[in-house]
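Colleague: Got a predicted structure here, sequence first:
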Amino acid sequence: MKTLIGILALTLTPTLALAESHGGTGDPDAGEKVFRKCKACHAIGEGAENKVGPELNGIVGRQVGHEPDFSYSDAMKAKGADGTVWDAESLMAFLEKPKDYVPGTKMAFAGLRKEEERADVVAYLATFPAPAE
């Protein structure tokens, strides 16, 4: 039994480390399913428009609080003013506990507790580049 636990620990440790740094380990298809929790407030994909939250095309790589035509909270604007960009690491932290990552955010969502779900959503979001202008 100890051997099996040791083997599992050695097998899972690299996977967990990659998920923490989000080295592309998320599953976009699974992320699409998890994203259903976000659809009440956010749109993504062709024709997406701002809702209660900003549309999320091109979110990966975008400076925080910089979606045109969206009225962000002062807290979110301040987070972006310090140069923070939505990359895998920042999205993972925000999606875990939005109000901890950006105290004062208007986002009412409590967060995604499961790291795998967060990684999957980030992978899904990454499949939607910003529209060409």
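Modeller: Happy to help now that I have it.
Colleague: drop to CA atoms for contacts and neighbour counts, all remaining ones
Modeller: Will do.
Colleague: what's the first-to-last distance across stretch 54-73?
Modeller: 12 Å (C-alpha to C-alpha, to the nearest Å).
Colleague: what helices or strands is the longest helix along the chain leaning on?
Modeller: Across the chain, the longest stretch assigned as helix under DSSP state H is helix 2-21. Packing partners of helix 2-21 (3 or more C-alpha pairs under 8 Å, 6 or more residues apart in numbering; DSSP states H and E): helix 88-96, helix 115-125.
Colleague: putting a second one here so we can go through both:
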Amino acid sequence: MRLVAFFAVVSVATFVANPSQAQDSAAGEKVFTKCKVCHIADEDKNKIGPSLHGVIGRTAGTHPDFKYSDAMIAAGKSGVKWDEPTLTTYLHDPKAMVKGTKMTFPGLKNDADVANVIAYLKTFSK
């Protein structure tokens, strides 16, 4: 229950603290090159990391045929869904949001980069 409350607070705080920014999916595609080592978005295919095709709205830790960390599975079971506020928090600092995640990427520090990557992911999540 505490984990659900934590994620709810983080999502709301992120939404309030980061008012809607203009999103540019073309710029997001360029930033996504940092993610392509492990992820693919334009196909529903797992690599080192799970496919991000259709990630918007997906429950954390649930993409078929991918072996998630126990921490990511627990996050999903606690109610974490990948929406814009949750992805914003996660992409800034994955290990802070889901302690124990297998994702080694340190995160994107630039708010515009995060917003643009999310815009790019949205193009494959309709």
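Modeller: That came in fine, so what should we check first? Only a predicted model underlies this, so the values are computations on that prediction, with no experimental measurement involved.
Colleague: about what we covered before: what's the longest helix of the first structure in contact with?
Modeller: For helix 2-21 of the first structure, the surrounding residues in contact (C-alpha atoms under 8 Å, 6 or more residues apart in numbering) are 24-26, 88-89, 115-116, 119.
Colleague: about what we covered before: who wins for proximity to Asn57 of the first structure among the helices and strands packed on helix 2-21 of the first structure?
Modeller: helix 115-125 (7.4 Å; C-alpha to C-alpha).
Colleague: List of residues touching the closest one?
Modeller: So helix 115-125 of the first structure is contacted by 19-20, 22, 24-32, 34-35, 56-60, 88, 91-92, 95-96, 112 (C-alpha under 8 Å, 6+ apart).
Colleague: That one to helix 88-96, inter-axis angle?
Modeller: 120 degrees (axes from the mean of the first three to the mean of the last three C-alpha atoms, to 10 degrees).
Colleague: so where in the second structure does helix 115-125 of the first structure end up aligned?
Modeller: Aligned by TM-score structural alignment, helix 115-125 of the first structure falls on residues 111-121 of the second structure.
Colleague: Need the counterpart of Cys35 of the second structure in the first structure.
Modeller: If you follow Cys35 of the second structure across to the first structure using TM-score structural alignment, you land on Cys38.
Colleague: Let me see the contact set for the residue minimising distance to the centre of the second structure.
Modeller: For the second structure, Leu87 is the residue whose C-alpha lies nearest the centre (C-alpha atoms, centre = their mean; 3.8 Å). For Leu87 of the second structure, the contact set (C-alpha under 8 Å, 6+ apart) comprises Ile118.
Colleague: Show me what it aligns to in the first structure.
Modeller: Using TM-score structural alignment, Leu87 of the second structure lines up with Leu91 in the first structure.
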